[in-house]
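Engineer: fold the following and give me the result.
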Amino acid sequence: MPVTATAGETGVPRPSALDEPTSAPPAPWVGALTLVNLAIFSGWFGPIQVLLAEQARELSPDHKEAVLSVVLLAGAVVSTISNPVFGAFSDRTTLRMGRRLPWVLGGAAGGAASLLVLAVAPNVAVMVVAWCGAQIAINAMYAAVTAAVPDQVPVGRRGLVGGFLAIAQTLGILVGVGIAGATGSIALGYVATAALLVLLVVPYAVGSRDVALPEGHHPPPFSLVGLFRSFWISPRDHPDFAWAWVTRFLVNFGNAVGTLYLLYYVTDGLGFSDDDGAGRVLVLTGLYAGTTVVTTAVFGHWSDRIGKRKIFVIWSGMCAAVAALILAVPQTWPSAVVAAVVLGCSYGIYTAVDFALITQVLPDAVDRAKDLGVINIANALPQVFAPALAGLLLTVVEALGGSVATRGDAWSLGYGLLYGVSAVASVLGSVLVTRIRSVP
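Structural biologist: Coordinates of the predicted model:
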C-alpha cells in the first residue's frame, strides 16, 4: 500500500507519489501544466501542419508528397516507441525533485535543439534525423506531463482539467501554425517554435508540485527485455484498457488521415496558390481552434458533473465523421470552413472527456506514465499508417488520372476517398467505446 510522505514545513503531510489524489491542485498549477501542453503541441504541429510540408517542397519540389510521407512516417515510428519508453523511465525516476519534472526539462532542451537543426537542414536526410530527434525529446515531455494529471488530479476533476489541456493542445496547434505562417521563413519558423518550447516550460519548472517516490519504494532492476515486455497489457486482464486503446487508435487514425495533408488539400485539391495555401490553413486551423476552445472545458466540466464519459466520446466521434464527409464530397472552400467548425466541436469534446476516461482505466498507479505511454501509442501509430496510406492513395489515384486534363478529377477522387476513410474510422471508434464497462 502506498505510504504517505513526511510532512513539509507547513506540517501538512504531502501525498505519496503513488496515492490516488483526493484534493484538486491549485489554479496556478493547472495554468502551468496548460502552458507546457501548449508548448508541446506548438512544437509538434507547427512543423507537421506547415513547416515540414514547405521544407519538403523546397528541398524536393517534384517529390514533395513522397518526402513529406517519409519524414512524417519516420517521426511517427520514433514517437510510437519514445512515448511509452520515456513514460517507463519517468515512473522509475528516483530523483528528489520528482519523477516527472526532469523529463519535462530535458525534453524541452532536446526538442529546441532538434528544431534548430531542422532550421538549417540542407537535405532530406538531415531533415529526417532532426525531426526524429524532435519527436523523441517532445515525447519525453509529453509522457511526463500526461502522467502528472492522474498523479495530482482526483477523478471528479479530470474532465475539467482535461478540458484545459485540450484547449492548450488546440491553441498550441494554432500558435504553431501561426508562427510558421507569420515568420515568412522556414528557418525563422523553427527558431521561434524552439524559443516558445523553452519559454513556456518555465512556470511549470517553478511550481510543478512533483513528488518523489516514497522512501522504501525501489523500482525493480532495469532490464531492456523487461521494459518492452511491460508494454504488453493483457486485454484479458484489463479489457477496458484494451478497448480504450482501440477506440483512441481509430479516432486518431481518422483525424490523422484528414489533417496531415491539409496544406496540399488546400493547394492541390482546392486550387489555391502555394503562397496562399499556408494562410488558408491558418484560417481553417483558427476556426477549428476557436470552436474547440468553446466546447472543450464546457463539456469536460459537464462530464464531471454528471459522472458520465462514454456518451460524450461517442457523439464526438460521430461529429468527426460528419466533418470528414463534408471535406470529402463538396471539396470547396466554404465546405472546408464548415468542416473546420464541426471538427473543432468534435475534437474539443473528445479530447477533454476521452482523456478523463482513459485515466480511469489505468491498471496500476506505479506505472501511470508507462501505461499512458502505451495509450499514447494509439495517438502516434496512426501517424505511421496515415501518411503511408494517404501518400499511396493520392499517388495511385493521380497516376490513374492519366493526362494533365484529368489531373484535377484525380485529385478530387483521391481526397474524396481519403476523407471517406477518415469518416469510417471515426464511426468505428465511436461505436466501440460502448465496450468499455467500468466507466459510465
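Engineer: alpha carbons only for contacts and neighbour counts from here, please
Structural biologist: Noted.
Engineer: once you drop chain neighbours, what's closest to G300?
Structural biologist: G159 (4.2 Å; Cα to Cα, 6 or more residues apart in numbering).
Engineer: how far is stretch 137-154 from where the chain is centred?
Structural biologist: Between the mean C-alpha location of stretch 137-154 and the chain-wide mean there is a distance of 12 Å, by Cα atoms, centre = their mean, to the nearest Å.
Engineer: right, I mislabeled it, should have said stretch 328-338
Structural biologist: Distance, centroid of stretch 328-338 to centroid of chain: 25 Å (Cα atoms, centre = their mean).
Engineer: I have a second one here; can you model it like the first so I can compare?
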Amino acid sequence: MSASTEPSGWTGTTPDSEQPRFPTRLAIGLAIGSFCWVVAYLGAVAVLLPARIAEIDPGNKAAIIALNSTVAMVVATIANLVIGAFSDLTRTRWGRRTPWIWIGAAGSLASLAALGQVSTAAGLIITWAIYQLFLNAIVAPLLATLADRIAPRFRGSAASAYALGLGFGSGLGQVIGAQFLADTTGGFIALGVLTAIVAPAASFLFREASSLPMPRKAFTKEMVLDNFVFARHDARDYYLALFGKFFIQVAKFAVQGYLLYILTDYMQLEKAGAGRYISLSATIIMVAGILMAFLSGPIADKLKRIKLPVVLSALMIAVGVFLPFLSATPEMIIAYAIFAGIGFGIFNAVDQALNIAVLPNPATAAKDLGILNFANTGGQIAGPLLAAAVITASGYRSLFVLAAVAALIGAALFIAIRRVR
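Structural biologist: The predicted model follows:
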C-alpha cells in the first residue's frame, strides 16, 4: 500500500453530534449478527460435534474432544487478532467490515457442511479449526461495527442489542442442535445456513459506506507494530479493562466448570438431582441475561455511565459465586444463579461498550477488540485450572473464595479505569 493523506475530519468513529437518534437499524443488525453466529456455534460445539465424534471414533471420543478444543482455541485466538487487523486495513467500495462478514459467512457454511462429511478424527479437527477461522471473520468485524458506527451516548443500548442476540442464540443453539442428533449431516448444514444469514442481514441493515476514502498506510515496521501486535500507546485503561474482564471470566468458569461436581461431591446430590439443578440454574442465568440485556444498556446510556454498571455486575458476581461457601445445600446454587446470573447479564450487556470506550486507537478497533477477547479465552482456561488446584489443595469451599476474590479483583481493576465514568 502507498501512504495517502488522511481525509479531513476522519476519526474512525461516530461522534454524538453525527448521530442524533438511536441507530435502530444498526442495533437490529448487531442483534441478528450475534444470534446467527452463536446459535450455530453452540448448536455445533455442545451437541452435534460431540455426536459426530462419537460416530467417527466412539472409543476415543473424550481424547478427541480435548485435542479438538485445544486446537480450536489456538486457531480462534490467532484468527481474532489477525482478521481484526486485516479488517481495519481493508479498503473497498463495500467498506472494511462487510466484506469480511461475507467471507466468514460463506466459509462457515462450507466448513460446517463439511463436518457432516468427514470420516476421520484428523479430518474433523482440521475442518473444525477452519470453521473457527471463518467464524472469527464474522465476530471481529461485528464488534468493530459497534465501535465504528455507534456514537458514545448509544453504545450501552447497542451493546445490549448485541448481548440480547447472544442470549437468545445461546438458549436456542443446543435446542436446535438436539433436533438433529439422528442426522448430524443435516444438522450441520442447517446450522451453516443459520450462520450465513448474517451476511445479507449485515449488508441490508449496516449499509456500510465505502472505505476507499479512508487513510491508507504504507507497509512499514511501524504499521505492522500498530496493526498486528498489542497496543503500545495510551493503553492504560485498555489493559485494565482486559485484565478486569479476565478475572470476571475466571470467576465465572471456576464455578460453572465444576458445577456438576459441586452438586454431587460438595452438596451430596445424586446425578439425577444434580441434573435438575444444573438445568434450573442454567435457565435462571439465561433468563436473567436476556432481561438484563433489555435493561442495562439503555439505563447506562440514560445515566451516561458505563463503568458503574460493569463494576456493579462484578460485585453481583462476587456475591453469587461466594454464596455456596455459606451452606452446602442445593438452594444455594439457585441463589448463586440469581445473583451471578444478574451480574453476568449486566456485564455481558455493557462490557462491550466499556471496551470500545477505552480503545487506544479507533483506526485499529477490530484488532484491539480481538486482543480483548483473549481475556475471555484465557479466563475460560485459567478458571477451571485454578479451581482444580484449589479443590485438590483445600476442598470445594475454597473454590468459592477463589471465585469471589477473582470477581472482586475484576471490580477493582474496572474502578481504576479513568477515561470512563
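Engineer: what residue in the second structure is paired with the residue nearest to G300 of the first structure?
Structural biologist: Residue pairing (TM-score structural alignment): G159 of the first structure is matched to G156 of the second structure.
Engineer: follow-up on the earlier one: and the helix or strand that the residue nearest to G300 of the first structure is a member of, what other elements does it pack with?
Structural biologist: In this assignment (DSSP states H and E), G159 of the first structure forms part of helix 158-183. Packing contacts for helix 158-183 of the first structure, counted by 3 or more Cα pairs under 8 Å, 6 or more residues apart in numbering; DSSP states H and E, involve helix 27-46, helix 186-199, helix 274-306, helix 333-359.
Engineer: specify the angle between that helix and helix 186-199 in degrees.
Structural biologist: Inter-element angle recorded for helix 158-183 of the first structure and helix 186-199: 150 degrees (by axes from the mean of the first three to the mean of the last three Cα atoms, to 10 degrees).
Engineer: and the angle from helix 158-183 of the first structure to helix 274-306?
Structural biologist: Interaxial angle of helix 158-183 of the first structure relative to helix 274-306 (the same axes, to 10 degrees): 170 degrees.
Engineer: relative to the second structure, what is the average displacement of helix 158-183 of the first structure?
Structural biologist: For helix 158-183 of the first structure, the mean deviation from the second structure after alignment is 1.4 Å (mean Cα distance after the TM-score superposition for the first structure).
Engineer: now that helix: how far from the chain's centre is it?
Structural biologist: Put simply, helix 158-183 of the first structure sits 10 Å off its chain's centre (Cα atoms, centre = their mean).
Engineer: just want the angle from that helix to helix 333-359.
Structural biologist: Counting by the same axes, to 10 degrees, helix 158-183 of the first structure lies at 140 degrees to helix 333-359.
Engineer: quick one: contacts for the nearest residue to L413 of the first structure once chain neighbours are set aside?
Structural biologist: The shortest distance from L413 of the first structure to any non-neighbouring residue, by Cα to Cα, 6+ apart, is to V397 (7.2 Å). Listed by Cα atoms under 8 Å, 6 or more residues apart in numbering, the contact set of V397 of the first structure reads 410-411, 413-414.
Engineer: and if you look at V139 of the second structure?
Structural biologist: Contacts of V139 of the second structure (Cα under 8 Å, 6+ apart): 34, 37, 80.
Engineer: alignment lookup: I176 of the second structure to the first structure.
Structural biologist: Aligning on TM-score structural alignment places I176 of the second structure opposite I179 in the first structure.
Engineer: count the neighbours of A178 of the second structure for me.
Structural biologist: Here the number of neighbours of A178 of the second structure (other Cα atoms under 10 Å) works out to 19.
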